[in-house]
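In: Sequence first, predicted coordinates after that:
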Amino acid sequence: MTVDLFIPCFIDQIYPQTAFNVIKLLKKAGVEAEYNPEQTCCGQPAYNSGYWDETKSLARKFIGDFQGDRLIVSPSASCTGFIKNYYSDLFKPEDLEYEAHLHLKNRLVELTDFLVNKINFTDFGASFPHKVCYHDACTALREYGIRREPRLLLSKVDGLELIEMEDTETCCGFGGTFSAKFKSISSAMTEQKVEKALNTGAEFIISTEASCLMNIEGYVNKHKLPIKPIHIADILAHGWE
C-alpha cells in the first residue's frame, strides 16, 4: 500500500524528527509513504485570522499538490480537520476546486485514525517505560473526532503507564493565533493544563498535535518543570529499529 504524506508546518519546521518517525511507523506497518516536497501550509492560520483570500490560494495549492486517489496520511488532526471541514467554505459549488476538495477530504486521514481504523495495525513493538498522560487537543477531539485511537495505540507500548489527567479535554491555551492575540488568557490556560498534567505524576505529556506540544513545551521550559511534551508518533517509534 502506498499513501501520500502530509507534514504540517510545525512538524516540518520545529519537530522534523517526528516526521521521520511517521515514515518509520508506516514502513513497519507495510505502508510506503510518498512525500511531495512542494507541499506547504494548509492555510489554517490565515483562515483563523480572517485572511480568506490568502487561505484560498493556499487551499488551491494544497489541492494541486495532493491530486490522485491515494490516501493522504498526516500526523495532525488539527490540519486534517481544518481541511476536511473548512475548505468547502472557500469555494462555491460551481468552482472546480469545490469538487476537487470533496474528493480530497475523503482521502485525508490522521495518523492514529489510519493505523487503527484503516489498516488495523496497533502494535509496533514499541517500548517506553515511563508514566505518561495524554492531552486531547481541541481540534483533534472536536474537529476530527479522535479519542479512542491514540489511547489504543499507547496501550500496546511496553512499559508505558497512561495516567489520565483531570480535564484532559480542556484547551491547552494555544488555539493558533489565539495565543498571540490573547497572550495573558492563553498563558493562564497553559498553566492550568500543565498543573493538571503534573498532578498525575507523569514524566511525559503526549498528544497528536505538535502545535499544542510546542505551546506546552514553551511553558514547561520557561518554568523548568519536570515533564516533557512528546508527539505520539515519537512514542510509537521508540525502542525498536
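Out: In hand now; what should we look at? Numbering: from 1, shown residues only.
In: CA only for contacts and neighbour counts going forward, please
Out: Fine.
In: how about the helix or strand hosting Pro229: buried residues?
Out: Assessed by DSSP states H and E, Pro229 sits inside strand 228-231. Across strand 228-231, burial judged by 16 or more other CA atoms under 10 Å covers Lys228, Pro229, Ile230, His231.
In: same question, stretch 98-110
Out: Neighbour counts using 16+ other CA under 10 Å place Tyr98, His101, Leu104, Lys105, Arg107, Leu108, Val109, Glu110 of stretch 98-110 among the buried residues.
In: adding another structure so you can compare the two:
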Amino acid sequence: MKETGDATIRPALKYFLLAVSLLVLVFLSVWDMGLNLEDIRDLPNTFDFLGELWPLDFSMVDQALNETLITLEIAFLGTFFGLIVGFPCAFLAARNTAPGAVYHGMRGFLTFLRSIPELVIALIFVPTFGLSPLTVIVAIFLHNIAVLGKLIAELIEAADPGPQEAVAATGARKVLVALYGIVPQIVPVVLSQYFYRLEVGVRSSLLFGAIGAGGIGDMLFIHFKTFEYAAMAVDVLIIMVLIGLLDYAGAFFRSRVIG
C-alpha cells in the first residue's frame, strides 16, 4: 500500500515543482525586463484608437489591391523557389537517405542559414538590389530553404519504411527508392508546410514594407504614419482576406492530393 501511495504522490510532486518553476521563470522575466503592469490602466487608449478605424475608407482600395498582389507575388516566388531548393536538400539532411558526413554537413548548413533572421538577410542584399521587392524575395527564399529543408527532412526520417523496402526489393537504386517509396508519403504534409510558409512569407513581406520594400505593408505603414487610420483598416482587412484565401487554397490542394 505504501508503494502505491508513493507512486501516486511522485507524479503530483513532479507537476507541482514544474508549475512552481514556470511561475518563477515568469516572475523573473517580468522583473528582469522591468515591465510596468500598471500600464494596463491605459487600455482605453487602445479602444479609442480602434474607434478611429471606423468608418472604413475605401478611396484607395484599387491601389491597395495592386500592392497586395505585389506582396503575394513576393511571398509566392520566395517560398516556391525555397521549396524547389529545400526539397532536395532535405534528402541530404535526413539520416535514412544521406551518408553520415553529408547528413551532418547539410544539417549544419540548414541550421546556420535558419539562424539568420530574414531581416538580416534582406539588409545584407540591400547594397546589391536596394530596397526593392527582389531583396525581400531573396531573403524569404534563403530562409525557406533552411526551414522547409529541416521540416521535410524530419518527414523523410519519419516515413514508413515498408514502401521503401518494397521498392528496394525490386533492385531499384536509392534515388528511385526515395522517389517512389518516400515522396508519395510526404507530399500532402509538404503541401501543408508550403502553404503555411507562404502565409508566413506574406506576413514577412508586410514587415519589409515598413522599410520601403514595397507591397501592401508599405501602404499600411504610410497610412499609419500619416494618421489615415480608416484607410489603414482597409489594408488590414485585405490582408486578413488574403490569409484566409491562402488557408483555404492549402486545404483544397491537400485534399486533392490525398484524394
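Out: Looks like it came in fine. The shown structure was predicted, so the numbers you read here are calculated from the model rather than taken from an experiment.
In: Provide the TM-score value for the superposition.
Out: With the length set by TM-score structural alignment, normalised by the length of structure 1, the two chains reach a TM-score of 0.24; 98 aligned residues with a CA RMSD of 5.9 Å.
In: Please tell me how far Asp89 of structure 1 sits from Phe82 of structure 1.
Out: Computed as CA to CA, to the nearest Å, the Asp89 of structure 1 to Phe82 of structure 1 distance reads 11 Å.
In: Among these two, which residue is more densely surrounded?
Out: Higher neighbour count among Asp89 of structure 1 and Phe82: Phe82, with 19 against 11, using other CA atoms under 10 Å.
In: a helix runs through that one, doesn't it?
Out: Yes - under DSSP: H, G, I helix; E, B strand; the rest coil, Phe82 of structure 1 falls within a helix.
In: So it is in contact with Pro45, correct?
Out: No - with contact defined as CA atoms under 8 Å, Phe82 of structure 1 does not reach Pro45; the gap is 10.2 Å.
In: re earlier: go through the buried residues of stretch 98-110 of structure 1 and name the one nearest Lys61 of structure 1.
Out: His101 (11.5 Å; CA to CA).
In: so who does the closest one touch?
Out: Counting by CA atoms under 8 Å, 6 or more residues apart in numbering, His101 of structure 1 makes contact with Ile63, Tyr87, Ser88.
In: burial count for the last one?
Out: Residues within reach of Ser88 of structure 1, counting by other CA under 10 Å, total 18.
In: Could you give me the buried positions within the host helix or strand of it?
Out: Applying DSSP H and E as the criterion places Ser88 of structure 1 in helix 77-90. In terms of neighbour count (16+ other CA under 10 Å), helix 77-90 of structure 1 has its buried residues at Ala77, Ser78, Cys79, Thr80, Gly81, Phe82, Ile83, Lys84, Tyr87, Ser88, Leu90.
In: List just the nearest of the buried residues of stretch 98-110 of structure 1 to Ser184 of structure 1.
Out: Taking CA to CA as the measure, Ser184 of structure 1 lies nearest Glu110 of these, at 31.2 Å.
In: Run through the residues that contact Val177 of structure 2.
Out: Contact partners of Val177 of structure 2, counting by CA under 8 Å, 6+ apart, are Gln164, Val167, Ala168.
In: distance of the second one from Leu176 of structure 2?
Out: It stands for Val167 of structure 2. Distance of Val167 of structure 2 to Leu176 of structure 2, given as CA to CA: 8 Å.
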